[in-house]
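*Asks:* Sharing a model prediction with you, sequence too.
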Amino acid sequence: MAKKLYVCTAIPYVNGTPHIGHALDYSLADSWARYQRQNGRDVRFQVGTDEHGNKIAAKAAENNMEPQAYVDSMYGNFASLMKALNVEYTDFIRTTDGHHKGAVQYIWQQLMQKGYLYKGVYEGWYCQGCENFVTDKEATENNGSCPDHQAPYQRLSEENYYFKTGAFSDKIREVIETGRMKIVPEFRKNEFLELIKDGLQDVSVSRPRKNLSWGVSVPGDDTQVMYVWLDALSNYITVLGYPDNPAWQEYWPADLQVIGKDILRFHAGIWPAMLMGLELSLPKVLLVHGFVNVGGTKMSKSLGNGVSPTEVITQYGTDAFRYYFMRHIPTQEDGDFTWEKFETAYNTELGNDLGNLVQRVAAMITRYQAGVIGDAPRAEHDMGPYRKAVEDLEFNKAFDETWVMVRSLNQYLEHVKPWEIAKQREKDAEAAGHLEEVLAHAVSTLLQIADLLTPFMPATADAIRNLFESGVVPSEQASPLFPKLYLHTPDPRAPKAN
């Protein structure tokens, strides 16, 4: 029996509202999970929220709330986004869950017993926004200020526990170079290998309680609280039931972990070191996606150029969001968003190419054949390039392959002109049979297109199947799949000014 599959997403802090990067994580992972399920596989799919650390405590204080009450009020924002995105996850973990906290303390104890944790003094720089310790070199290169948070680094001197990440440098380098833990795309793998060419540094995994009060207590040392990364990274196995529920072994190691490029160093460095220390298997593939820029500029709070995924979904629909951010944002690279680019893709590719095609075929079957499709054998277009694109984790290319079929069917209809064939039926005894063949071919192709869209645009795929799969087009057809919208670009249908 084949191993059950497992896909993970990075867990975001709950000190803000979800952004495009989170939506991209969820959409990519959900599409992969849906593709695997469509092909008969059992998939477990983890999402969740990271709820410890000073950033959370500070936000709670700003809102005159206790940290637990604050995270209880905030995690639902992420669950709501997943619902809006039509994400079919199986497990939602919060790092404040009782089982998770107990499991993290167990992990600490295991690493301590095996000699991988020790106490030392940290002297150096720290970014509270990143919850990250910063080397002197990095601080100098960034002129003493975090480029992501536009805030000066803090200088710290404190006693912490350290994890001997450096002890695993050679093993981690080997598993990455050999592909036993594959980093996709290749250039991200090479970037990380360059980063660790001189070996990994041991990392601080705790902070004094006086400097970090909101987190998981270090077992056996109540003066220390676990540093957020060790706590957060553990979620990928604790959500499965590690260590006390044997069922976790049915799904681990993860087949795919979806992360943004900004957290690769933690997932390719600290996380495998932790797993090696625990003598557990490593994830098979890390899919590292890039950033979504806005008009060529990185999204940032200071510039005020952020785009809310909820706003896009509310205005244009879930599948339109999923379409743009998985086709026009390359899966493995940075991409760009503007309202104009989005709306052009929506109206031309979704509205014209696909939406009009579906509506046109349904209307002709209704008009010429009283809604009866007739014998529509399954289309047999070559699925090889599409499957390769999905399995290579290049979802944008899978969309390209799907749109080859969409545009080819449009061209086919323009070439054979079924409306002209329909006019010949009274004069030509074979015309009716020919028309039925043409429309049946169109339907069978649309049903195959629906199959290809199922992982990425599930509601659209279902709508196409609901129209054609029964063999009879419903007499009352739903509204167009993608009605024209001109909220951010000029409406070409508007009267011209004199």
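*Replies:* Right, received. Where do you want to start?
*Asks:* okay, CA-based contacts and neighbour counts for the rest of this
*Replies:* Fine.
*Asks:* residues in contact with stretch 51-69?
*Replies:* Under the criterion Cα atoms under 8 Å, 6 or more residues apart in numbering, residues 13-15, 70-71, 94-96, 128-129, 131, 212-216, 227-228 lie in contact with stretch 51-69.
*Asks:* Show me how to select, in ChimeraX, the buried members of the residues you listed.
*Replies:* Selecting only the buried entries of the contacts of stretch 51-69 in ChimeraX, with 16 or more other Cα atoms under 10 Å as the criterion:
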select :13,14,15,70,71,94,95,96,128,212,213,214,215,216,227,228
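*Asks:* List the buried residues for the helix or strand harbouring Gly124?
*Replies:* According to DSSP states H and E, Gly124 maps onto strand 117-127. Neighbour counts over strand 117-127 (16+ other Cα under 10 Å) mark 117, 122, 124-127 as buried.
*Asks:* again, but for stretch 143-155
*Replies:* Neighbour-count burial for stretch 143-155 [16+ other Cα under 10 Å]: 144-146, 152-153.
*Asks:* Also stretch 95-111?
*Replies:* So, applying 16+ other Cα under 10 Å, buried residues of stretch 95-111: 95-96, 99-105, 107-109, 111.
*Asks:* same check, this time on stretch 316-326
*Replies:* In terms of neighbour count (16+ other Cα under 10 Å), stretch 316-326 has its buried residues at 316, 318-326.
*Asks:* got another, please set it beside the one above:
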Amino acid sequence: MEKNFYVTTPIYYVNGDPHVGSAYTTIAADAIARYKKTMGYDVFFLTGTDEHGQKVEETAKLKGLTPQAWTDVMAPKFMEMWKALNVNYTDFIRTTQTRHKDAVKKILKKVYDEGDIYKGAYEGKYCVSCETFVPENQVVNENHCPDCGKELRIVQEESYFFRMSKYQDALLAHIDAHPDFILPHSRRNEVISFIKQGLQDLSISRNTFEWGIPIEFAPGHITYVWFDALTNYLTAVGYENNPELFDKFWNHGEVMHLLGKDILRFHAIIWPCMLLSAGEKLPDKIVAHGWWTSEGEKMSKSKGNVVAPLDEVAKYGVDAFRYCLLREVNFGNDGDYSTNSIVTRINSDLANDLGNLLNRTLGMYKKYFDGKVVEGNKFEAIDETVKELYKETLKLVEHHMEKVEYSRALEAIWKFISRMNKYIDETAPWILAKDEAQKERLGTVMNFLVESLYKVALLVYPYMPESAQKIWNQLGYDNLDIREGKIEDIKGWNTLTVGHILGNAEPIFPRIEIEKKEDPLAINEELVVENPIGIEDFSKVAIEVVEIVEVARIEGADKLLKFKVKTGTEVRQIVSGIAKYYPNPEELVGKKVMAVLNLTPVKLRGELSQGMLLSTEEKKRIKLVEIDNSVKVGSKIK
């Protein structure tokens, strides 16, 4: 039976460069496309750019370009990024292409002929950033978009409406009949709750700007950007010009849309209603992933914490970056991109677990059998436990990938990798090698390890394609293209050909060392204190807050000032040698400062001094230590 699979990313807005969010969706789509190929499916993988709308028109104007010229600059940036991330898409669609304009015209006519489009007037609030109308009951913070938080515009214009409300019950029934239509299930519940609040008819035309696809039955109107954008999923598989391709991948294929949770409602509500009206099959799965933070904080250019995919690839390598994105958080949940967690993941999972298994296996096979596969038919009970775990691993990977749970699928694969590392320790090939009678058992053990690595390479291929091919190459299968590998072919064991020559082990996953930055707040545990005193010595010093009530110069003493200060119980006179630092000492009257009050009174230049004012010294500049005015006179300093 023919098995067809059609997976899509959203088409990305051309107003900004590709970022970690769009990279995440696209890598996820690439991984599941590659996985389905290993499962024997014929796969069509679509990505592309969304190039119409008011936001694009306004940005192009600011850049001094036509909208088409602006989109022609931006679209290649996405293609270049996906190439750098080893994304192997089937088709890249641009909504400015003729084929797409024809597809939009076709679906509009179908919906119109169905009686589901009518002329009216729209008056309400519109978010240019999200290209969406916002009902009054969804407006937040007086006049802001509930999705992006930006201020809304008031729009008043003639518009054509799609009778979306007509399909509320049919959509709810479809969701109910297909439990995995919206994944993860927590998002499904959100969508159901939203629909049950009551679907409103959707404005699908604009006449206040020009950058869009004209509506044939509505002169002067262009197609609302979401009605335009969503149709791209039909365009690419031949909706308007290739019925055979459309029949294969849409009508007789498993159709999966991957997207961020911020655009789930458009895909899980507007899009199915459009298809119901047009008489087309609904997609099989709409899967929404969460958002990424960086080091625990929301990413923003102002904070300088935006994760740039190409920078991360330069640091860690493309496969390590892909692996960490898909492994670090289960698809659907929000995730945090942290340098420490990424490096730990690379060192632990890739370098220690998989890399170590490969290096140890090839090293020992070369040492014991000169790298040439030998006969190995002496099995023991431990071998059966490995086979059973492997069988379970294949089931778990299939189950989790059906649920679009990349992280859990990888977790199952790594459980098997860990088991094979433990298998080495339990079978101890280095001990077997010392006993000639155990030569065949040694061969069996080493063959099990080689076979497990051959299988693991194909299992990790969807997520880390380059590394998977390198593993096959090092196992001596550099004449085989792992892209053609099938899970069906790696289900059995004992498939190695005697005499096969293994390759040489070379590190595929080098360990990452984090450069340790000196902590500016680190304490010096070896600190030597000069002239140390104990707490008993310090407690003998009586320091209080006093208020300066009078200041005067002392005749014949340029350096001295005499202060009258109010303590908590009396007025005292204190002489201080700070005159040259305070040319206008009268400004100090009313200030609260600190004074030592249990010094033995002395006379300086004939003036009595009954204490000492505390000051700071920096770069030979003396300054009294002033106290906040709210602190009471007489308060003790401890």
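*Replies:* All right, it came through fine. Worth saying up front: this structure is predicted, and the values here are computed from it rather than measured.
*Asks:* TM-score for the pair, please.
*Replies:* Here the TM-score for the pair of chains, by TM-score structural alignment, normalised by the length of structure 1, is 0.92; 483 aligned residues with a Cα RMSD of 2.2 Å.
*Asks:* Next step: the buried residues of stretch 143-155 of structure 1 restricted to helices.
*Replies:* Secondary structure from DSSP state H places none of the buried residues of stretch 143-155 of structure 1 in helices.
*Asks:* now those residues as TSV including distance to Tyr486 of structure 1?
*Replies:* Putting those into TSV (distance: Cα to Cα, whole Å) gives the following:
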residue	distance to Tyr486 of structure 1
Gly144	45
Ser145	41
Cys146	39
Pro152	43
Tyr153	45
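*Asks:* element containing the aligned partner of Trp419 of structure 1 in structure 2?
*Replies:* With TM-score structural alignment as the criterion, the equivalent of Trp419 of structure 1 in structure 2 is Trp430. In this assignment (DSSP H and E), Trp430 of structure 2 forms part of helix 429-432.
*Asks:* need the next SSE after that helix, C-terminal direction.
*Replies:* Counting by DSSP H and E, what follows helix 429-432 of structure 2 is helix 439-460.
*Asks:* what's the mean deviation for that following helix versus structure 1?
*Replies:* Average distance, helix 439-460 of structure 2 versus aligned residues of structure 1 after superposition (mean Cα distance after the TM-score superposition for structure 1): 1.8 Å.
*Asks:* Can you check which part of structure 1 that helix sits on?
*Replies:* The aligned range for helix 439-460 of structure 2 is 432-453, by TM-score structural alignment.
*Asks:* tell me which residues of the matching stretch are tucked away?
*Replies:* For stretch 432-453 of structure 1, a neighbour-count test (16+ other Cα under 10 Å) marks 432, 435-453 as buried.
*Asks:* Next: stretch 255-275 of structure 1.
*Replies:* Within stretch 255-275 of structure 1, the residues that count as buried by 16+ other Cα under 10 Å are 255-261, 264, 267-275.
*Asks:* can you check stretch 7-16 of structure 1 too?
*Replies:* Applying 16+ other Cα under 10 Å to stretch 7-16 of structure 1 flags 7-15 as buried.
*Asks:* again, but for stretch 71-87 of structure 1
*Replies:* If you call a residue buried by 16+ other Cα under 10 Å, then stretch 71-87 of structure 1 has these buried ones: 71, 74-75, 78-79, 81-82, 84-87.
*Asks:* Out of the residues you listed, give me the two with the largest separation.
*Replies:* Maximum pairwise distance among those (Cα to Cα): 23.3 Å, between Val71 and Asn86.
*Asks:* how about the helices of the stretch 501-638 of structure 2, start to end?
*Replies:* Shown for the stretch 501-638 of structure 2, the helices assigned by DSSP state H, counting those that start in this stretch span residues 535-539.
*Asks:* Quick check: the gap between Lys562 of structure 2 and Ile627 of structure 2.
*Replies:* 20 Å (Cα to Cα, to the nearest Å).
*Asks:* Among the two, which residue is more densely surrounded?
*Replies:* Lys562 (21 against 16; other Cα atoms under 10 Å).
*Asks:* What is the burial count for the residue lying closest to the more buried one once chain neighbours are set aside?
*Replies:* Nearest residue to Lys562 of structure 2, sequence neighbours excluded (Cα to Cα, 6 or more residues apart in numbering): Val575, at 4.4 Å. Counted with other Cα under 10 Å, the neighbours of Val575 of structure 2 add up to 25.
*Asks:* Counterpart of Val575 of structure 2 over in structure 1?
*Replies:* In structure 1, no residue is paired with Val575 of structure 2, using TM-score structural alignment.
*Asks:* and which of the buried residues of stretch 143-155 of structure 1 is nearest to Tyr35 of structure 1?
*Replies:* Closest to Tyr35 of structure 1 out of the buried residues of stretch 143-155 of structure 1 is Cys146 (38.8 Å), distances taken as Cα to Cα.
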